[in-house]
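> What follows is a predicted protein model with its sequence.
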Amino acid sequence: MAADDTAAHGPQFEVDPVVLELGRRFAEAGFELSLVGGPVRDLFLGRTSPDLDFTTDATPDETLSVVKGWADAHWDIGREFGTIGLRKGRHQIEVTTYRAEAYDSASRKPEVAFGTSLEADLGRRDFSMNAMALRLPSLTLVDPFGGLADLRAGILRTPGTPELSFSDDPLRMMRAARFASQLRVGVAPEVRAAMAGMAERITIVSAERVRDELVKLVNGAEPRTGIDLLVETGLAEHVIPEVPALRLEADEHHRHKDVYHHSLTVLEQAAELETGPDGAVPGPDFVLRFAALMHDVGKPATRRFEPGGGVTFRHHDVVGSKLVKKRMKALRFDNDTIKAVARLVELHMRFYGYGEAGWSDSAVRRYVTDAGPLLERLHRLTRSDVTTRNQRKADRLAFAYDDLERRIAELAEQEELASIRPDLDGQQIMAILGVRPGPLVGRAYKFLLEERMEHGPASEEEARERLLAWWAQQPESASAAESVESKEH
């Protein structure tokens, strides 16, 4: 489709009035302005973009002069890249001067040069479906690279050669996998080939930028498709190498399932168990999804072939948790997210002891306490981990987990399972034992917590008796008694 040949007026467009208003302001000031990129693509998809991106021939200073007095707020943190940020009502807006940017082969920072035309600006964008613009205020579609046709065909292509596009910004390779997940689109063969040939270039991109694309991919509509593309092109070897490592060679007896495809299925099933906004685990939930993807990454390091032909992965949950922490730290995730994902990976095998032998009330309490605020996610991860084709086995595991959840609910009615504490606090412990703050109080507190876990809630008098019985067995108790006796004599 040639540039400037389609008037985009019509019922398929419901452009927010603020878009036309801003377009008129720039036109009256003698500048060009176009809505560009994702917001234009989303118009054709019938979606509303949360942010509005514009491009213009105005310089950043000229943009500021145009929006002064109109925008509710503005900031120029991206001025060196030609971008001015605005807020107008509920809208977050970015206006960027026409530009061209390229990455030096050894640099993580883009080299920015301002451009002179809309068509040239569109030519430097990542994919053709994002290289469309609406000239304002006329709402004329500008689509020099066939983005609308590609969008309708569901195929991801680049405006120029993919090699040139990915050389300009290697993160675009990650973005291709993200769009495959988010938009359910395929990737053109030449784009896939370039991703495979240039995968190592992703290493010059900052960990933070890679992380952000990975989160969007995992939270997409079809995360399996995006992850599979990363693995098949070799990008995953540089971003999340633990995932392609799951493609274990099958043992000669084929007695263990494909861990890689199993993990992708668990990811899909976990996403299906997410809830609506008011539910226990509103989706998309990155912590649950990433834990599902990574839950078995400890298996390659723990795989052992047994004499009878069997295969074991002992302690892969603990090993996997450590690997997840290391990888997420390298990708600059925040500590809370790292701890949550790693904890779910560590706990994902815990339930199987219940399914095999049943648990005491004490074990149920420990399960809830160890999961803490992750309990609802752990429920979903554990259920998602069942991918067997043996329906009888699947039904047995589902029945066992139903029973565990029932028992948790019953105990929760009787006790405060979500915040189990000893029946005596630190002040009471010190008063009963006649001791000052110190490590001894911590040991006593831990003992009472174990008693609470093992036997359930007790009255204050019962707890006092148990504490005194414990105290009688402690070396400090004997020392205190000897001291009293020596003073009496």
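Looks like it came in fine.

> rest of the way, CA atoms for contacts and neighbours
Fine.

> Any idea how many residues pack against the closest residue in space to Asp425 that isn't next to it in sequence?
Distances taken as CA to CA, 6 or more residues apart in numbering put Tyr445 closest to Asp425, at 7.4 Å, once the chain neighbours are dropped. By other CA atoms under 10 Å, 20 other residues sit near Tyr445.

> adding another structure so you can compare the two:
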Amino acid sequence: MPKANVDTPTPPSAPELSHVQRSAVSELLRVSPVADDLARRFEEAGFRLALVGGSVRDALLGRLGNDLDFTTDARPEAVLRIVRPWADAVWDVGIAFGTVGCRKAAAGDGGRQDFQIEITTYRSEAYDRASRKPEVRYGDTIEEDLVRRDFTVNAMAVALPRKEFVDPHHGLEDLAERVLRTPGTPEQSFSDDPLRMMRAARFAAQLGFEVAPEVVAAMTAMADRIGIVSAERVRDELNKLILGAHPRRGLQLLVDTGLAAHVLPELPALILERDEHHRHKDVYEHTLTVLEQAIALEEDGPDLVLRLAALLHDIGKPRTRRFEKDGRVSFHHHEVVGAKMTTARMRKLKYPNEQIKEVARLVELHLRFHGYGTGEWTDSAVRRYVRDAGPLLDRLHKLTRSDCTTRNKRKALALSRAYDGLEERIASLKQQEELDAIRPDLDGNEIMEILGIPPGPEVGTAYRHLLELRLEKGPLGRKAAVAELKDWWAARS
């Protein structure tokens, strides 16, 4: 599409692309105080500056935030000279890849706002087949820069300060059709950076876009190329996909193209074969449904730990599957095996240790509710459930409720009522006891004083005994706890 200059914003009209352009300009007016000021500084220094990529795409979609991406013909050292006197803060951690970052506060319609800005020199990059790092080469024109972008919807720019729209690869048309295509051939694009295959799935999950058939074909043929990309970059794309509005769409694309077999092989492994003698639920479809149901229960925005736990909660089933003599299929202890597999996979993907512990713990506990049976819960069982879940209790509630995907309405209603009863029981006990921080009635110092023993393993043994009593009987009070401790010590002696 040729360059176009649009000065007057009007309400967007999907069939008329010029109106969509004007909608983008309307979005740009909000960020003009900072964008135009920066562009003029580049112009005065003899360089060009354009808003580019996701920022333009999001402006066209009416969802431009305060994170702004720019491209320029200025080399990184020149960019630093221009922005250092202007920005509130500057960082150059990405300068080896031609990117300079900065932060700038500016007044706008909604008051003073902080803008996070990245400015990247026109460039092209490609992976060596045996390397995990791209080779960066600088370019001289914006058209040269745009052709190396991942998808046409991200290969549009708005030259500033004149607001000249640049779209040489018909990204605006693809945006209107909600389809992902590459500026050049998908094979060349994915060869340059194999992570773009993951990005296709991520954008499908975030934006709900379709992926063009030729792009899907290239992803399928080149899936093994993802192996040269670092685990950290793969993890970051996977997280964005899972946190998207339509994660099922992105995950299915990963599985269908074979990418999941390289980055998350436990997911396609859930597609267990069926036969006429051993019928069972489709664990893969069940997992995607559990994920969607967990998302529906989120209260404060996307929760990565909850979503990962929902996605991984049944990955132990293929390893524990057994065909019983009566024709049933069992998965005994799959939650324990699944927790270990979760830990191993998340470590390979370089997740933070705390997230690994939280997700693995939820996977391990997700069947605990069913293990108590349908009878009345004892106070001791409730205390242990709360103690074992700890700060993950709210997420465990959501995961357990989401794990019910039966089409049997009577069974589903019974499970829901049973869990309602559990939550009511927890709330009732919380009013009586400090369930959120269950501890013995006596601490270590008191134990040593009462028993007349020095610090050592026996203090820990005594503490654990009192904790078990606390879980079983509830708060004892100091007098009763002292008596219990002395009786236990005498019997032990």
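Thanks, I have it. Keep in mind the model is a prediction, meaning the values are calculated, not measured.

> Next up, the contacts around the residue nearest to Asp425 of the first structure.
422, 424-426, 429 (CA atoms under 8 Å, 6 or more residues apart in numbering).

> Could you say which helix or strand holds it?
Following DSSP states H and E, the helix or strand that holds Tyr445 of the first structure is helix 439-455.

> and that helix, which stretch of the second structure?
The counterpart of helix 439-455 of the first structure in the second structure, using TM-score structural alignment, spans residues 457-473.

> average gap between the matching stretch and the first structure?
For stretch 457-473 of the second structure, the mean deviation from the first structure after alignment is 0.2 Å (mean CA distance after the TM-score superposition for the first structure).

> gap between that stretch and the chain center?
39 Å (CA atoms, centre = their mean, to the nearest Å).

> what comes up buried for it?
Neighbour-count burial for stretch 457-473 of the second structure flags 459, 462-463, 466-467, 469-472 (criterion: 16 or more other CA atoms under 10 Å).

> hmm, which of the contacts of Tyr445 of the first structure are the buried ones?
Using 16+ other CA under 10 Å, the buried ones in those are 422, 424, 429.

> Let's see which of the residues you listed end up in helices.
Ile429 (DSSP state H).

> of all the buried ones among the contacts of Tyr445 of the first structure, which comes closest to Leu122 of the first structure?
Within these, proximity to Leu122 of the first structure (CA to CA) peaks at Pro422, which comes in at 64.2 Å.

> Please pull up the equivalent of Ala394 of the first structure in the second structure.
Checking TM-score structural alignment: Ala394 of the first structure goes with Ala412.

> ok but its match is inside a helix, no?
Yes: read with DSSP: H, G, I helix; E, B strand; the rest coil, Ala412 of the second structure is one of the residues of a helix.

> Would you confirm that it contacts Arg401?
No: counting by CA atoms under 8 Å, Ala412 of the second structure does not reach Arg401; the two are 9.7 Å apart.

> Which residue of the two possesses the greater neighbour count?
Arg401 (21 against 15).

> Name the nearest residue to the more buried one, ignoring sequence neighbours.
In space, Arg401 of the second structure is closest to Ser416, 7.1 Å off (CA to CA, 6+ apart).

> Could you name the helices and strands sitting against the helix or strand hosting the one you found?
Using DSSP H and E, Ser416 of the second structure falls within helix 409-432. On a contact count with 3 or more CA pairs under 8 Å, 6 or more residues apart in numbering; DSSP states H and E, helix 409-432 of the second structure meets helix 379-389.

> The helix or strand following the helix it packs on corresponds to what range in the first structure?
Using DSSP H and E, the helix or strand that follows helix 379-389 of the second structure in sequence is helix 393-402. The alignment of helix 393-402 of the second structure onto the first structure (TM-score structural alignment) spans residues 375-384.

> That stretch: average distance to aligned residues in the second structure?
Counting by mean CA distance after the TM-score superposition for the first structure, stretch 375-384 of the first structure comes out at 0.3 Å.

> who's in contact with the counterpart of Gly78 of the first structure in the second structure?
Matched by TM-score structural alignment, Gly78 of the first structure corresponds to Gly94 in the second structure. Residues near Gly94 of the second structure by CA under 8 Å, 6+ apart: 100-101.

> Which parts of the stretch 51-200 of the second structure are helices?
Here the stretch 51-200 of the second structure has its helices, by DSSP state H, counting those that start in this stretch, at 54-60, 76-83, 142-146, 171-177, 186-192, 195-207.

> For Glu433 of the second structure, give its distance to Ile426 of the second structure.
Using CA to CA, to the nearest Å, Glu433 of the second structure is found at 10 Å from Ile426 of the second structure.
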